[in-house]
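Engineer: okay, structure incoming, though there's no sequence with it:
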């Protein structure tokens, strides 16, 4: 497709040059229309053929490895040879076509110096254009390679960040099971089954991006596990708009935030905790709000912060923005606001 487009452009340029050439001779030198058209066709067709040689010369001539003087000398020689061959072949062909028409032949011979100047300008113009095309092609190739390498690097970073989520969650879940075994073995068995379902989903999902509805279902599985441990002390409220469910989000992006809410809301306290998760789709952005209350009288247990840091880094890597996750501690509750742009 690209080659076809370039061919059409090149043909259009030469057609315009031939038309201008014909009209110039016909109106300025009062040649016949046939003479003017033949002159334009022969001279421009032959230069067009020669220009293919100029293209190959510029395509395979490594300018970066040449000194300026050598480059100038080589092009001066090539220009002289090109103009000489162009004029000689064209004049000979037109003399054969218009043999016996002394008026045109005399004009042809007298116009050789002017044609030499025109040939020089054509040579400079075409060589410059060829070098520009080559430079742009190399630049575009470099940009493509840079983008490809950048994408590969981002993919590697995302895989590394995602791989940290499963062990982190598994560690927390096993701690919960360990604590539950001492209290209620039956509930611990139920929790192990639910954990296996959760981990099966986590390990089977290889895509970087999934629907928000899938993320919600994963969060529900996680909260089911925590409810077995904390029973009526853990209350959950989900309010998700239908449009929001269709949004595309990074896989496992929501679970670390919910884990964080459970950890700082209910761990180490005896009171009930409400975790409220709402999501709406507005102006091509998925807005997620996660709120959990906490007991101010209980000292906050500081963790590694890996979950939130992981989410922030993944968002920055994917969307090139650092303002998509905001965490606020208010009077008696934490509020997390997450924005996911739709690409």
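Structural biologist: On my side now, so go ahead. Computed from a predicted model, the values in this text were never measured in an experiment.
Engineer: okay, CA-based contacts and neighbour counts for the rest of this
Structural biologist: Fine.
Engineer: max-length helix in this structure?
Structural biologist: The residue-count maximum for a helix in the chain (DSSP state H) belongs to helix 112-181.
Engineer: show me what the strand or helix carrying residue 72 is packed up against.
Structural biologist: Residue 72 belongs to helix 68-97 when assigned by DSSP states H and E. Contact partners of helix 68-97 among helices and strands, from 3 or more CA pairs under 8 Å, 6 or more residues apart in numbering; DSSP states H and E: helix 33-60, helix 102-110, helix 112-181.
Engineer: one step back: how distant is the helix or strand that comes right after the longest helix of the chain from the center of its chain?
Structural biologist: With elements assigned by DSSP H and E, the helix or strand that comes after helix 112-181 is helix 185-204. With CA atoms, centre = their mean, to the nearest Å as the basis, helix 185-204 stands 39 Å off its chain's centre.
Engineer: need the contact partners of helix 185-204.
Structural biologist: For helix 185-204, the external contacting residues (CA atoms under 8 Å, 6 or more residues apart in numbering) are 166, 173, 177, 180-181, 218, 221-222, 224-225, 228-229, 252.
Engineer: presented hereafter is structure B, for comparison with structure A:
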């Protein structure tokens, strides 16, 4: 407002050569009234209940407030400078009302449209934030659903095996129940974690494989090779469905021992896990095989917005699954160096 006051004073004193006292009165009163008018425009635009046709509403408000402002300026100045000595100024004031109205209307219109634009922008930001929050909740819900689908699938198989072992090998059934209890307890503890150290994931996987070993005995052999991955981290419950898939492909229709190789290493900024298992290309896989791969693929997309983090390759009788997990700590360590 100080800028408007200075401009008003400069125009009256330079262009119209008015006396100093009249220039001061006119500038101060006009600027104060205009200030209240601008404040009123902003409040009226903010109080508008919607953003539909808000620009048109702001233009009408600016027109109305401009008329009231000029009228108030005229009445206040005429009342304040009512002495006969100011008769010539009052005549001049009446003649300049159209010009005053035009200047005030242009400024009020600018203020009104800016206020309408800001209200529109705030509404769009709010709507965008609501959509972002809804998308985040939907993503979290889908991730939770995918994680929950994995455990029942494995649990059903384990319970069926326990049921079969109760009559023929009660000791093994009891052992499997104990391992299953420990496994499920550790699953609950990890449920709320977004990322966990690779060592914790491998400990969890070994508990899972201990249960599977009770089911399949010496037929199941899983070899781990790990190279310089102590600081790596992975989303929990991501490796289990891949191993479950490898066990199904490798053991289905096979009566002998099956060896599954798990290689874990860093490749650039990625933690790369490679799972290799034998399979019979002519053998029809068991019903439900492949759910784990699809679930992992979807989880990776939701977590990293990428579709190239899971690969599968078939080479004769060997099936290979390659999982890649981006590692944030690699970039931070590079920056510190």
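Structural biologist: That came through fine. Just so it is clear, the model here is predicted, and its values are computed rather than measured.
Engineer: burial measure for the alignment partner in the first structure of residue 203 of the second structure, as a count.
Structural biologist: Residue 203 of the second structure maps onto residue 217 in the first structure, with residues paired by TM-score structural alignment. Residues near residue 217 of the first structure, counting by other CA atoms under 10 Å, number 12.
Engineer: now do the buried residues in the helix or strand containing residue 217 of the first structure.
Structural biologist: Following DSSP H and E, one finds residue 217 of the first structure within helix 212-230. Using 16 or more other CA atoms under 10 Å as the test for burial, helix 212-230 of the first structure gives 212-216, 218-230.
Engineer: one step back: now do the longest helix of the first structure: which elements does it pack against?
Structural biologist: Packing partners of helix 112-181 of the first structure (3+ CA pairs under 8 Å, 6+ apart): helix 33-60, helix 68-97, helix 185-204, helix 212-230, helix 255-266, helix 306-319.
Engineer: need those in JSON lines with distance to residue 131 of the first structure, can you?
Structural biologist: Converted to JSON lines, these look like this (distance: least, CA to CA, whole Å):
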{"stretch": "helix 33-60", "distance to residue 131 of the first structure": "6"}
{"stretch": "helix 68-97", "distance to residue 131 of the first structure": "13"}
{"stretch": "helix 185-204", "distance to residue 131 of the first structure": "51"}
{"stretch": "helix 212-230", "distance to residue 131 of the first structure": "50"}
{"stretch": "helix 255-266", "distance to residue 131 of the first structure": "54"}
{"stretch": "helix 306-319", "distance to residue 131 of the first structure": "37"}
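Engineer: so which of these is the most packed in?
Structural biologist: Neighbour counts (mean count of other CA atoms under 10 Å) averaged over each of these peak at helix 255-266, with a mean of 21.
Engineer: give me the stretch of the second structure that that helix matches.
Structural biologist: So helix 255-266 of the first structure sits over residues 240-251 in the second structure, by TM-score structural alignment.
Engineer: what's the average distance of the matching stretch to the first structure?
Structural biologist: For stretch 240-251 of the second structure, the mean deviation from the first structure after alignment is 1.5 Å (mean CA distance after the TM-score superposition for the first structure).
Engineer: for that stretch, what is the distance to the chain centroid?
Structural biologist: 33 Å.
Engineer: got it, and stretch 273-284 of the second structure?
Structural biologist: Worked out by CA atoms, centre = their mean, stretch 273-284 of the second structure lies 38 Å from the chain centre.
Engineer: cool, and stretch 177-193 of the second structure?
Structural biologist: 30 Å.
Engineer: stretch 306-318 of the first structure too?
Structural biologist: Relative to its chain's centre, stretch 306-318 of the first structure lies at 20 Å (CA atoms, centre = their mean).
Engineer: how far apart are that stretch and its match in the second structure?
Structural biologist: Averaged out, stretch 306-318 of the first structure is 2.3 Å away (mean CA distance after the TM-score superposition for the first structure).
Engineer: what span of the second structure lines up against that stretch?
Structural biologist: Aligned by TM-score structural alignment, stretch 306-318 of the first structure falls on residues 291-303 of the second structure.
Engineer: quick one: contacts of the matching stretch?
Structural biologist: Stretch 291-303 of the second structure is contacted from outside by 139, 143, 146, 150, 238, 241-242, 244-245, 306-307, 309-310, using CA under 8 Å, 6+ apart.
Engineer: please redo it, this time with the cut-off set to 7 Å
Structural biologist: Contacts to stretch 291-303 of the second structure, defined as CA atoms under 7 Å, 6 or more residues apart in numbering, come from residues 139, 143, 146, 238, 241, 242, 245, 306, 307, 310.
Engineer: quick one: map the third one onto the first structure.
Structural biologist: Pointing back at residue 146 of the second structure there. Match for residue 146 of the second structure (TM-score structural alignment): residue 161.
Engineer: which residues touch its match?
Structural biologist: Under the criterion of CA under 7 Å, 6+ apart, the neighbours of residue 161 of the first structure are 310, 314.
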